[in-house]
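1. no sequence on this one, just coordinates:
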């Protein structure tokens, strides 16, 4: 018998300069929706989990408005690339690289994310 990921003790971790930082339990991330988390230095990260259980992390600040809102954006794919569209001006950000799909001169920091047993 296998156990669904939501009932196990899996944690989501981000790679920061100092090492891996535990953000939350995996069951806190609903597929297709974002969650904002506070990092130790005061920045915010937007975390996403897709329907195939892949995890993504990008900065939560929309560079076009300065508002910390990317975690509340709509997710989708364009040319096979996962993205989140800002809820304010609708620019799309690649969840793997942080690059803006609508303006290649703009990007947000992207983080390596993993799930680990608690």
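-> Received the coordinates, thanks. Given the structure is predicted, the values throughout are model-derived calculations rather than measurements.
2. CA atoms for contacts and neighbours, from now on please.
-> Will do.
3. Could you give the number of residues near residue 13?
-> As a burial measure, residue 13 scores 22 neighbours (other C-alpha atoms under 10 Å).
4. meant to ask about residue 28
-> Around residue 28 there are 12 other residues, counting by other C-alpha under 10 Å.
5. residue contacts, it?
-> Listed by C-alpha atoms under 8 Å, 6 or more residues apart in numbering, the contact set of residue 28 is empty.
6. Next up, a structure to set beside the first:
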């Protein structure tokens, strides 16, 4: 790890990947602070970061889900049982009592960073 990466992590941001590594409407998983984070890039370039664990199955698979929208809300459908989770709030649109964590995400230059604090 470079000194710059260590400084960013101490400031609450972890560099994860290059922006171009994220394909539009596809998810990837990254280990950030010991947590699996699912990262998504929408066709318009918006970035989203949520927990990768599907709370219904317990499997860490949300990064492999199908990204889309429901009533204008960006969502990912779990590949396990197809529940849709908001990429903005983490709330399950099929069961609002269930949610996954969301994380701040930003683009610094060409590097995608996830907030850890």
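-> Looks like it arrived, so ask away. Small disclaimer: the values here were computed from a predicted structure and weren't measured.
7. Just give the TM-score of the two.
-> The TM-score (TM-score structural alignment, normalised by the length of structure 2) is 0.83; 102 aligned residues with a C-alpha RMSD of 1.5 Å.
8. now the alignment partner in structure 2 of residue 28 of structure 1: how far from residue 15 of structure 2?
-> In structure 2, the residue paired with residue 28 of structure 1 is residue 21, using TM-score structural alignment. Separation of residue 21 of structure 2 from residue 15 of structure 2 (C-alpha to C-alpha, to the nearest Å): 13 Å.
9. Find residues that contact each of the two.
-> By C-alpha under 8 Å, 6+ apart, no residue touches both residue 21 of structure 2 and residue 15.
10. Pretty sure residue 118 of structure 1 sits against residue 10.
-> Yes. Using C-alpha atoms under 8 Å, residue 118 of structure 1 makes contact with residue 10 at a distance of 5.7 Å.
11. Settle it for me: which of those two has more neighbours?
-> Using other C-alpha under 10 Å, the more surrounded residue of residue 118 of structure 1 and residue 10 is residue 10, with 17 against 10.
12. Identify the residues contacting the more buried one.
-> 25, 26, 27, 115, 116, 117, 118.
13. Going along the chain, name the strands of structure 2.
-> Under the criterion DSSP state E, strands of structure 2 are mapped to 13-18, 27-32, 35-41, 47-51, 66-70, 73-77, 84-86, 105-108, 111-115.
14. Give me the mean distance between the fourth one and structure 1.
-> By mean C-alpha distance after the TM-score superposition for structure 1, the fitted strand 47-51 of structure 2 averages 0.2 Å away from its aligned residues in structure 1.
15. what stretch of structure 1 lies opposite that strand in the alignment?
-> Under the alignment (TM-score structural alignment), strand 47-51 of structure 2 falls on residues 55-59 in structure 1.
16. and what of the fifth one?
-> Using TM-score structural alignment, the residues of structure 1 aligned to strand 66-70 of structure 2 are 74-78.
17. how far does the matching stretch sit from the chain's center?
-> Taking C-alpha atoms, centre = their mean, to the nearest Å, the mean C-alpha location of stretch 74-78 of structure 1 is offset from the chain mean by 12 Å.
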